[in-house]
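Participant: only geometry, no sequence info:
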């Protein structure tokens, strides 16, 4: 009887560990600096965000941006309709991180780091309309920063430095983390004020 109960307890523990491990594999990452829209929703700074407030790490969509990937107007959510609140410009009222052109340190938080191809950062063009959704035509066609990661797996938090282009006023930075061994990438939009 004792052996059966021990075997049952071990079986239950193994099943629980599998569920926990599988659950964490469904979560991924987001930018903390500059703070992303999903992080602003998760920390309660922005209200009425829907499901993304509970899983800020999950704005995942097809990789290959900008030639492929999420459709225009759905870039901030990664094309994931569950997180469409991230695509809403909110009348230009998303809180913005104050930045200056020049050297800047970008930071990511990962809940399940994956082998990584690269990180790319795009920025809105001068004169873009903060009241409209993010589209490819609103962004510079080339990233202002690309960090190649060569298939390595990042740690749970990662920072890298780059140079913010010359801008003034409010802009959006679109950060794209391309996973090495899946067809997906993670998208994070950060509102910034130069």
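Facilitator: Yep, it's here. Given the structure is predicted, the values throughout are model-derived calculations rather than measurements.

Participant: for the rest of this, base every contact and every neighbour count on C-alpha atoms.
Facilitator: Noted.

Participant: so what secondary structure elements neighbour the lengthiest helix in the chain?
Facilitator: What stands out as the longest helix in the chain, according to DSSP state H, is helix 2-25. If contacts are counted by 3 or more CA pairs under 8 Å, 6 or more residues apart in numbering; DSSP states H and E, helix 2-25 sits against no helix or strand.

Participant: list the buried residues in whichever helix or strand comes after it.
Facilitator: Following helix 2-25 in sequence order, the next helix or strand is strand 29-33 (DSSP states H and E). For strand 29-33, the neighbour count (16 or more other CA atoms under 10 Å) marks 29-33 as buried.

Participant: make a markdown table out of those and add distance to residue 40.
Facilitator: Output for these, formatted as a markdown table (distance: CA to CA, whole Å):
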| residue | distance to residue 40 |
| --- | --- |
| 29 | 14 |
| 30 | 11 |
| 31 | 10 |
| 32 | 9 |
| 33 | 11 |
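
Participant: specify which member of the residues you listed is nearest to residue 122.
Facilitator: residue 31 (13.5 Å; CA to CA).

Participant: this is the comparison structure:
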């Protein structure tokens, strides 16, 4: 093969590389986490406290679009998490409680939000920081009595968030 022909072949191959790279599917975000203390509904599933289906194997995977108010984050296969009659352990909590997130894969964070029966009671702005393996927040729940708490971790650089619900008797 002549030098000119080799050069043309090499140039044609190099020109195809960018197109090939665009065609390769992008990987999914590796952000995963859940409230481990007090034990969220998915943590209770993982601990066999409540029978819940496939969430038992991946409590960190309740990921859905930002802004939802459901325990399952809109993920159909985790619908058990939305069932209030399932027999969830109700935690006795004080008005100010520390929540601990366990992160199995860290991802830059926009905000952490906490809701009691749908009303926002706290928000922590991380401004895009990457968290460690655990994150804790001290939250004034502003209520007393039996309530459902929704904790939401808003990922900084995706349209998704992670969701966890905790059943509580606040005194």
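Facilitator: Cool, got the structure. The shown structure was predicted, so the numbers you read here are calculated from the model rather than taken from an experiment.

Participant: whatever residue of structure 2 lines up with residue 83 of structure 1: how many residues sit nearby?
Facilitator: Aligning on TM-score structural alignment places residue 83 of structure 1 opposite residue 78 in structure 2. Residues lying near residue 78 of structure 2 (other CA atoms under 10 Å) number 21.

Participant: is residue 78 of structure 2 located within a helix, as I assumed?
Facilitator: Yes. With DSSP: H, G, I helix; E, B strand; the rest coil as the criterion, residue 78 of structure 2 is assigned to a helix.

Participant: pretty sure it sits against residue 72.
Facilitator: Yes. Contact criterion CA atoms under 8 Å: residue 78 of structure 2 and residue 72 qualify, at 5.5 Å.

Participant: in structure 2, which helix has the most residues?
Facilitator: Longest helix in structure 2, counting by DSSP H: helix 3-23.

Participant: for that one, grab the matching residue range in structure 1.
Facilitator: So helix 3-23 of structure 2 is aligned with nothing, judged by TM-score structural alignment.

Participant: now swap in stretch 126-144 of structure 2 and tell me
Facilitator: Stretch 126-144 of structure 2 maps onto residues 149-167 of structure 1, going by TM-score structural alignment.

Participant: span of the matching stretch from start to end?
Facilitator: 28 Å (CA to CA, to the nearest Å).

Participant: buried ones in that stretch?
Facilitator: 149, 154, 164, 167.

Participant: my read: the second one touches residue 112, true?
Facilitator: No. Under the criterion of CA under 8 Å, residue 154 of structure 1 lies out of contact with residue 112, with a separation of 9.5 Å.

Participant: which parts of structure 1 are helices?
Facilitator: Using DSSP H, helices in structure 1 cover 2-25, 37-42.

Participant: residue 95 of structure 1 corresponds to which position in structure 2?
Facilitator: Per TM-score structural alignment, residue 95 of structure 1 is aligned with residue 89.

Participant: not counting sequence-adjacent ones, nearest residue to its match?
Facilitator: residue 167 (6.8 Å; CA to CA, 6 or more residues apart in numbering).

Participant: tally of neighbours for the one you found?
Facilitator: Residue 167 of structure 2 has 22 nearby residues by other CA under 10 Å.

Participant: give the contact list for it.
Facilitator: 40-41, 88-91, 146-149 (CA atoms under 8 Å, 6 or more residues apart in numbering).

Participant: try residue 46 of structure 2
Facilitator: Residue 46 of structure 2 neighbours (CA under 8 Å, 6+ apart): 55-59.

Participant: now it: how far from residue 33 of structure 2?
Facilitator: Computed as CA to CA, the residue 46 of structure 2 to residue 33 of structure 2 distance reads 13 Å.

Participant: likewise for residue 107 of structure 2?
Facilitator: Per CA to CA, residue 107 of structure 2 is found 10 Å from residue 33 of structure 2.

Participant: residue ranges of the strands in structure 1, please?
Facilitator: 29-33, 60-62, 97-98, 102-110, 116-123, 145-148, 157-164, 170-179, 184-193 (DSSP state E).

Participant: closest one to residue 4 of structure 1 among the ones you listed?
Facilitator: Going by CA to CA, the one of the strands of structure 1 nearest residue 4 of structure 1 is strand 102-110, 39.8 Å.

Participant: buried set for the closest one?
Facilitator: Going by 16+ other CA under 10 Å, strand 102-110 of structure 1 has these buried residues: 106-110.

Participant: and stretch 73-82 of structure 2, by the same measure?
Facilitator: 73-74, 78-81.

Participant: and what of stretch 150-167 of structure 2?
Facilitator: 150-156, 160-167.

Participant: need the max-distance pair from those.
Facilitator: Put simply, by CA to CA the two of these set farthest apart are 156 and 167, 27.1 Å from each other.
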